[in-house]
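J.: sequence and predicted structure, then a few things I'm wondering about:
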Amino acid sequence: MITGQLKSKIDKLWTEFWTGGITNPLTVIEQVTFLMYARMLDMAEQADEKRSARTGKPFNRRFTDEQQHLRWQNLRHLGAEKLYKTIRDELFPYFAETSGKGALFSEFMKDAQLMIQKQSLLVKAVELINDLPLENADTKGDLYEYLLSKLTTAGINGQFRTPRHIIRAMVEMVEISKDSRICDPSTGTGGFLTVAYEYLLEKYTSEEGVEREPLFDENGQPLVDVNGKPVENVLYSGDLLEPEDRTHIDTDMFHGFDFDATMLRVAAMNLVMHGIREPDIHYQDTLSQSFSEKFPKEAKEGFSVIYANPPFKGSLDEEDVCPEVLRKVKTKKTELLFVALIERMLRIGGQSATIVPDGVLFGSSKAHQQLRKLLVENNQLEAVISLPSGVFKPYAGVSTAIIIFTKGGTTDHVWFYDVKADGFSLDDKRTPIKDNDLPDMVTKYKSRDKAIAGTEQNDKTQKAFWVSKEEIADNKYDLSINRYKETVYKAEEFEEPKVILGKLVKLEEDIMADLKALEGML
């Protein structure tokens, strides 16, 4: 969590871009990412220089002798005109030249372009980014998340930023371990992967490794949450992780794919800012045939956990879709294809938590039924969780659900939960409120008992209940919660019409009496 002072710096940076003529939020974040990347390259170079001086061991330099003027510590002292020309004509071409040479997420820097047109804006941006505490590993991840929170529009393919508290609930329900291989096949800004990493650190930190400190606002007053409780900055060190665990985490635990190069740049920076040294992020359409050709290990039974919020709209060219995915569900709809893809990418016994539009749950087309039958008959469909329609505002008002399944086996009962509130208002403002079903949902999911499924304890009028596979199959594998949730109607009693009419007459007489009294006073 970051302080109000740091938020003010980000807000100021955002305002400078806005007044400088760059109003597209994604463009702002992309340009800030480039400049942060430039600073972090120099920070890494300085760290290696100090280590080399201490140990006497050489290292692979990022900057040659002729490129020393491109280092952040030298750039930031240049005058406006010289700074602008150096960054535009030399630094950005340097990003492209180092692409493919093992530099940090350099794959996504080859198309980097300076979109800032005003020299004064670039000077201010460099000054503000230089003041950000990027050397603080515990702060920079939250800092970048706050920057990403300013994304308030969906992409043209239906992509939008998943609320972090929703992701957190999904990660708590489908847990990971230090040996997991985790993937998001439509990674976007990398939210699922960063939250999973934060959860991993918490899970493998001892009580002695936890540091807590209260947070204060700009006026020195303690920050409190919506319930009036003090807000603390909680730091997790991951002190129960061995060096070999750390190597796996840094190089082979987190995998992301997307076909939006801008999003990939943002995602890569997001993961690095959170502390993952070499995240495995790739420019790739995971639904295409080329995915299986380029990444055969990942495309089929490659992962133990998959979290996803795939694009909800748009259709694809069927000829370009992987044939094995089409064999599972023959359709052009991306929301159906992605679920089939995720099922293919999981190892036997692997689990997924995926957000889908409600139409996936009850659509009547052959493809919709084919996909739901695949989940129920060929896998263990663990849970279907209905979310309120406002959780993705201001991006979209679409109604969604979370489906959780384990690859392999068959389903006998499915656990349903009806989320009515997520701790925020369901309008465009999404302001914090006290009503929040998510903690209860996570608790009940972890303690769910299938033994009560056929008993009176399985009350379908409540938020959580079980439904048998037979009942689901009889309803064409419909998975919408309203199909199975029972509503108790209370009979309303009304007075006789004559009694109601008499009351109306008496009320009319009282009104006339008051009018007569008023007339007399006048």
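T.: Everything's here; your move.
J.: from now on I want contacts and neighbour counts done on CA atoms only, so please keep to that.
T.: OK.
J.: so how far is the strand or helix carrying residue 518 from its chain's centroid?
T.: Take DSSP states H and E as the rule and residue 518 turns out to sit in helix 497-521. In terms of CA atoms, centre = their mean, to the nearest Å, the centre of helix 497-521 is set 61 Å apart from its chain centre.
J.: next: stretch 18-29.
T.: Distance, centroid of stretch 18-29 to centroid of chain: 22 Å (CA atoms, centre = their mean).
J.: hang on, the earlier thing: ok, residues contacting the helix holding residue 518?
T.: For helix 497-521, contacts defined as CA atoms under 8 Å, 6 or more residues apart in numbering pick out no residues.
J.: next one: stretch 241-250
T.: With CA under 8 Å, 6+ apart, stretch 241-250 has contacts from 178, 179, 204, 276, 277, 278, 279.
J.: could you list the buried residues of it?
T.: 246, 249, 250 (16 or more other CA atoms under 10 Å).
J.: dropping in the other structure now:
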Amino acid sequence: MSLQQKIDRITDILRRDDGISGAMHYTEQTSWVLFLKFLDDYEAEKEDEAILSGKPYQPVLDEEHRWSNWACPKTPDGKLDINRVRTGDDLTDYVNKELFPYLKNFANATSADPKSFTYKIGGIFQYLDNKVASGHTLREVLDIIDTLNFQSSDEMFELSLVYEGLLQNMGDAGGYAGEFYTPRAVVRAMVKVLDPRPGQTIYDAAAGSCGFLVEVFDHLKANKSQLTTEQWDFIQHDTFFGFEKTSLAYVMGMMNMILHGIESPNLFRGNTLTQNIRDIQEKDRYDIILANPPFGGKEKSQIQQNFPIQSNATELLFMQHFMKTLKTGGKAAIVIPEGVLFQTNSAFKQVKQELLENFNLHTILSLPAGVFLPYSGVKTNVLFFERSGGTSDVWYYECEPEQKLTKNKPITDAHLAEFVELYNSRTTTDRSWTVSASKLGEDYDLSAKNPAKQKDTVHLAPNDILKQIRIKEQQVAGLLDEIEQLLAET
């Protein structure tokens, strides 16, 4: 049975449980069980490495609360120890009254280093609870998860793919796709063209399930054999930073990063927009920013006070935050709704003026309608900019699949392959063109208007216009006569 089949089997089991209602619940519950099995394998691997190196290793979990003791204890010959294994009420009582309180307390320990793996575990379980009502149901789930081996690189890779699918299903069920899942083809294209390097810091102020941060990690890990020990340590502990407002997305994001192999992600729970951007200094900034911030939301006036250009539109507040938190020479790629490009009221105009005058907005990727269906029909674009002086030219690329995008026909890597190929050269094609910043006008309308599609307007003389109107009136009158005759004959 493949890992995907095992996860599907767990989903079927959880659907029968009285405490589970929908994909959001079974994804959340599958996640914490997966994570604890992963943690047990991680601890075992670290202990083996310590023995080989002759260095001591202090396990994160004490013996009583390790998977191999409470979840699936074994006999000396490796079989499930039926004399020690818990099930039914005994299992749920232990999980609810002993295991979860023990794990939650990790984040409250006064000696815990916020960067430590121990603290991260506490941060995860601080916002989690066991919702599986039946201990017999939970027993079935534990027995399946116990067959997984997270010390296998192949199984870990498969797990990362399966987990992405779980997060996507979570977004599908709750209508929170933007919160839990940005289409991976879009994420991969954004990461490929920015091409993050070891030693750079990566930031997402609306992290959700951390898809951007995970993709950057995979991008950096592809050349792991060429990395120094110092570079790899920096990647593990000091590269990835993010904020997430909602507790469930924060938990999913933290687990997503750890399950992908990031030992100490710097993910924090909180509303990014409560930070006064006037207080941000160069030391607080990041080399690369990748994000798909929430848009269409409204923020109260108290939050708006944190921004020089006040607006209740969250997309404008996040744009100001991203501009302020980008390092000198840094690069950003931000998903924004189409409205940001063409709206010209005071706040929208001021933000775009700031962006064009003080940043190099060199590229706008116009995404096709339907990228976020069925969760949102809003058309989106990706802004690529750098903190390296003002904008001189903007290169546009219009992604246009031959077939309309739907839930069952989503955007793919192939749809964005040409964009990725042309990004550095900024070549002009039927789908791409360059506009001088000086021609954008005083309203700073950044709408993507493909010149290859623009048709010359034919201006008719007034008499010719009147003739066309009379011809159309005669055609309408003739159709009305025919309808009237048909009605008379019936």
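T.: Everything's here; your move. All values reported here derive from a predicted model rather than from experimental measurement.
J.: can you calculate the TM-score here?
T.: Remark: TM-score between the superposed chains equals 0.82 [TM-score structural alignment, normalised by the length of structure 2]; 434 aligned residues with a CA RMSD of 2.8 Å.
J.: re the thing from before, from the buried residues of stretch 241-250 of structure 1, which land in strands?
T.: Among the buried residues of stretch 241-250 of structure 1, no member falls in strands (DSSP state E).
J.: can you tell me which of these are in helices?
T.: Judged by DSSP state H, helices contain the following of the buried residues of stretch 241-250 of structure 1: residue 246.
J.: ok, back up a step: of all the contacts of stretch 241-250 of structure 1, which comes closest to residue 264 of structure 1?
T.: Residue 264 of structure 1 has its nearest neighbour among those in residue 279, at 11.1 Å by CA to CA.
J.: and the closest one, what's its match in structure 2?
T.: Residue 279 of structure 1 maps onto residue 265 in structure 2, with residues paired by TM-score structural alignment.
J.: and what of residue 467 of structure 1?
T.: Aligned partner of residue 467 of structure 1 by TM-score structural alignment: residue 435.
J.: am I right that its match is in a helix?
T.: No. Counting by DSSP: H, G, I helix; E, B strand; the rest coil, residue 435 of structure 2 falls outside a helix, being strand.
J.: and the end-to-end length of stretch 401-420 of structure 2?
T.: 15 Å (CA to CA, to the nearest Å).
J.: now do the strands in the stretch 401-522 of structure 1.
T.: 413-418, 422-424, 432-436, 464-468 (DSSP state E, counting those that start in this stretch).
J.: quick one: which of those is nearest residue 184 of structure 1?
T.: It's strand 422-424; of the strands of the stretch 401-522 of structure 1, that one is closest to residue 184 of structure 1 (CA to CA) at 23.0 Å.
J.: ok, residue 35 of structure 2 to residue 333 of structure 2 distance?
T.: Distance, residue 35 of structure 2 to residue 333 of structure 2, using CA to CA: 31 Å.
J.: compare these two (neighbour count), which wins?
T.: residue 333 (25 against 18; other CA atoms under 10 Å).
J.: which residue in structure 1 aligns with the more buried one?
T.: Residue 333 of structure 2 maps onto residue 353 of structure 1 when the alignment is built from TM-score structural alignment.
J.: in a helix, that's where its match is, yeah?
T.: No. Assigned with three-state DSSP, residue 353 of structure 1 falls outside any helix and is strand.
J.: who's in contact with the closest residue to it other than its chain neighbours?
T.: Distance criterion CA to CA, 6 or more residues apart in numbering; nearest residue to residue 353 of structure 1, sequence neighbours excluded, is residue 404 at 4.5 Å. Residues in contact with residue 404 of structure 1 (CA under 8 Å, 6+ apart) are 174, 351, 352, 353, 354, 381, 382, 383, 384.
J.: can we see that at 6 Å?
T.: Residue 404 of structure 1 sits next to 352, 353, 382, 383 when contact means CA atoms under 6 Å, 6 or more residues apart in numbering.
J.: so how far is residue 72 of structure 1 from it?
T.: To residue 72 of structure 1, residue 404 of structure 1 is 45 Å away according to CA to CA.
J.: could you do residue 80 of structure 1 as well?
T.: 15 Å.
J.: of these two, who's got more company?
T.: Neighbours per residue (other CA under 10 Å) separate residue 80 of structure 1 from residue 72, with residue 72 holding more: 21 against 17.
J.: look up how far residue 83 of structure 1 lies from the more buried one.
T.: According to CA to CA, residue 72 of structure 1 stands 11 Å off from residue 83 of structure 1.
J.: cool, and residue 97 of structure 1?
T.: Distance from residue 97 of structure 1 to residue 83 of structure 1, by CA to CA: 20 Å.
J.: then residue 249 of structure 1?
T.: From residue 249 of structure 1 across to residue 83 of structure 1, the span is 37 Å (CA to CA).
J.: before we move on, what about residue 269 of structure 1?
T.: Distance from residue 269 of structure 1 to residue 83 of structure 1, by CA to CA: 23 Å.
J.: and those two? Which one has more around it.
T.: Legend: neighbour count by other CA under 10 Å for residue 269 of structure 1 and residue 83, higher for residue 269 (25 against 20).
J.: nice, that's everything, thank you.
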